[in-house]
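Enquirer: Give me the fold of what follows.
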Amino acid sequence: MWFIVKVKYSKLDDNEKIKTFNQPYLFDALTHTEAEARANEEMGKYLSEGFMITDISIANFSEIFPSEHGDRWFKAKVSLVTLDEDKGLERRTNTYVLVQALDVKDAYEWIEEQFADTVSDYSIPSIAESPIIDIFPFFDGDELDEVPSETPEESNTEDASKEPGEFLDKHDPLTES
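Expert: Presented below is the predicted three-dimensional model:
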């Protein structure tokens, strides 16, 4: 489930004046409490001057489509068309997706590419730039299997230089005999 977490913080602008921001970020979490904990952890890495979480709400996105070449997030309404066979009527079901793109045209093309294999008909009635600054998907550690193992030279480095999650399998009392 995705949560929109609004984070309020202050920082100095170019003119040495303090400017306050209250910006939304998207966090993948199971509960409001987990979203808040993840926001505190992640934002603490970037905002050393302090911050405050002002709001947490459930996001209504059915899909998130990140893109390597996009720098902004767009909220798109996608209408899926289904046929009610009993009544013989077309039925439209609206869903919302979040798309990372350069502009509205790029967002539209990226959605078209993502829905290319869809069996049912659909339309895209609206695309608008979202105020969301960044997203923080959930990683459960399985992604570490994809990271190449360290070389013997790297294994002699101090533990303080390790990234979170790199301590896995280093010392597991359950597997020791």
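
Enquirer: from here on, contacts and neighbour counts on C-alpha atoms
Expert: Fine.

Enquirer: Spit out the contact partners of the residue nearest the centre of the chain.
Expert: Nearest to the mean C-alpha position of the chain, counting by Cα atoms, centre = their mean, stands Ile135 at 2.8 Å. Taking Cα atoms under 8 Å, 6 or more residues apart in numbering, we find Ile135 in contact with Tyr25, Leu26, Phe27.

Enquirer: any idea how far it is from Leu102?
Expert: Separation of Ile135 from Leu102 (Cα to Cα, to the nearest Å): 16 Å.

Enquirer: Report the contact partners of the closest residue to Asp84 other than its chain neighbours.
Expert: Spatial nearest neighbour of Asp84, chain neighbours left out: Glu90 (6.1 Å); criterion: Cα to Cα, 6 or more residues apart in numbering. Applying Cα under 8 Å, 6+ apart, one finds that Glu90 lies in contact with Val81, Thr82, Leu83, Asp84.

Enquirer: excluding its backbone neighbours, what's nearest the third one?
Expert: In space, not counting the residues next to it along the chain, Leu83 is nearest to Glu90; the distance is 4.6 Å by Cα to Cα, 6+ apart.

Enquirer: In a strand, that neighbour, correct?
Expert: Yes: with DSSP: H, G, I helix; E, B strand; the rest coil as the criterion, Glu90 is part of a strand.

Enquirer: Pull out the buried residues from stretch 105-113.
Expert: Burial within stretch 105-113, assessed by neighbour count using 16 or more other Cα atoms under 10 Å, is assigned to Asp106, Ala107, Tyr108, Trp110, Ile111.

Enquirer: For the comparison step, fold the sequence that follows:
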Amino acid sequence: MSATWYECKVKFRKTDDSGVQKVVTEAYLIDALSYTEAEKRINEEMAAYISEEFKITNIKVANFSEIHPFENSDRWFKSKISLLAYDEESGKERKTNLYILLQANDVKEAYDNTVKVMDGTMGDYTIPMIMESTIMDVFPYFSGEEGDLEKLEKFNAAKASKPEVVAVGETDFSIEEEEEVLTEIE
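Expert: I've put the predicted structure just below:
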């Protein structure tokens, strides 16, 4: 059975970096069988993260075909993929659009990750759009079966990994090698 993803918007009071409390609305993605289950699961998930009162303001079916977490990434991006097919009867090219949600650190990495996901696709496709999503976190469905537990742990490990940050001047390159790499990039 294919997954149905629900986008849930949750409104709550959050303390920002400067210590000021403000009311924010954040979007989360829940894999559920129905709106009712999505509401129940988002309440359970948010209760674990938010100690204060929160309100679910909206639940809607998300139009994602697939969700792909990637290690060392912290933001979610929405990629639009146009599958190209040739209709022999009409003699025209036909496009079918699908949307995937994947993790990356920037748009370029999101493009590269989209190409990785599409690697092995037999048909032609284009990637007409990639944009940063408002989704803060993704909560996949867990049935309790042993195989599902392994998949869930792998999914959560990939989405929870943090990007590696290399401080300026802390590379393994010599100054000459860095200059050579920079000139190749330009």
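
Enquirer: Looking at the contacts of Glu90 of the first structure, which one is closest to Met52 of the first structure?
Expert: Val81 (42.1 Å; Cα to Cα).

Enquirer: Per the alignment, the closest one pairs with which residue of the second structure?
Expert: Matched across to the second structure, Val81 of the first structure falls on Leu84, judged by TM-score structural alignment.

Enquirer: rewinding a little: how near is the alignment partner in the second structure of the residue nearest to Asp84 of the first structure to Asp87 of the second structure?
Expert: Residue pairing (TM-score structural alignment): Glu90 of the first structure is matched to Glu93 of the second structure. From Glu93 of the second structure across to Asp87 of the second structure, the span is 6 Å (Cα to Cα).

Enquirer: which residues in the second structure form strands?
Expert: If DSSP state E is used as the criterion, the strands of the second structure fall at 5-15, 21-31, 54-61, 64-68, 75-87, 92-104, 124-132, 135-139.

Enquirer: Which stretch of the first structure lines up against the last one?
Expert: Mapped onto the first structure with TM-score structural alignment as the criterion, strand 135-139 of the second structure occupies residues 132-136.

Enquirer: Kindly report the same for the third one.
Expert: The counterpart of strand 54-61 of the second structure in the first structure, using TM-score structural alignment, spans residues 51-58.

Enquirer: List the neighbours of the matching stretch that are in contact with it.
Expert: Residues outside stretch 51-58 of the first structure that contact it (Cα under 8 Å, 6+ apart) are 1-10, 22, 32, 35-36, 43.

Enquirer: Throw together a ChimeraX command that grabs the buried residues out of these.
Expert: The ChimeraX selection below is limited to those of the contacts of stretch 51-58 of the first structure classed as buried (16+ other Cα under 10 Å):
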select :1,2,3,4,5,6,7,8,9,10,22,32,35,36,43
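
Enquirer: Now for the contacts of stretch 51-58 of the first structure: which two are most distant?
Expert: Farthest pair in the contacts of stretch 51-58 of the first structure (Cα to Cα) is Met1 and Ser10. Separation: 28.7 Å.

Enquirer: Longest helix in the first structure, please.
Expert: In the first structure, assigned by DSSP state H, the helix with the most residues is helix 32-46.

Enquirer: what's the mean deviation for that helix versus the second structure?
Expert: Taken over the aligned residues, the distance from helix 32-46 of the first structure to the second structure averages 0.4 Å (mean Cα distance after the TM-score superposition for the first structure).

Enquirer: packing partners for that helix?
Expert: In terms of contacts (3 or more Cα pairs under 8 Å, 6 or more residues apart in numbering; DSSP states H and E), helix 32-46 of the first structure is packed against strand 2-12, strand 18-28, strand 52-58.

Enquirer: nearest to Glu68 of the first structure, of those strands?
Expert: strand 18-28 (17.4 Å).

Enquirer: Tell me the residues of the second structure aligned with that closest one.
Expert: By TM-score structural alignment, strand 18-28 of the first structure lines up with residues 21-31 in the second structure.

Enquirer: Superposed on the first structure, what's the mean shift for the matching stretch?
Expert: Stretch 21-31 of the second structure versus its aligned partner: 0.6 Å mean (mean Cα distance after the TM-score superposition for the first structure).

Enquirer: Check the burial of Phe54 of the second structure by counting its neighbours.
Expert: If you count neighbours by other Cα atoms under 10 Å, Phe54 of the second structure ends up with 17.

Enquirer: Please report how far it lies from Val61 of the second structure.
Expert: 21 Å.
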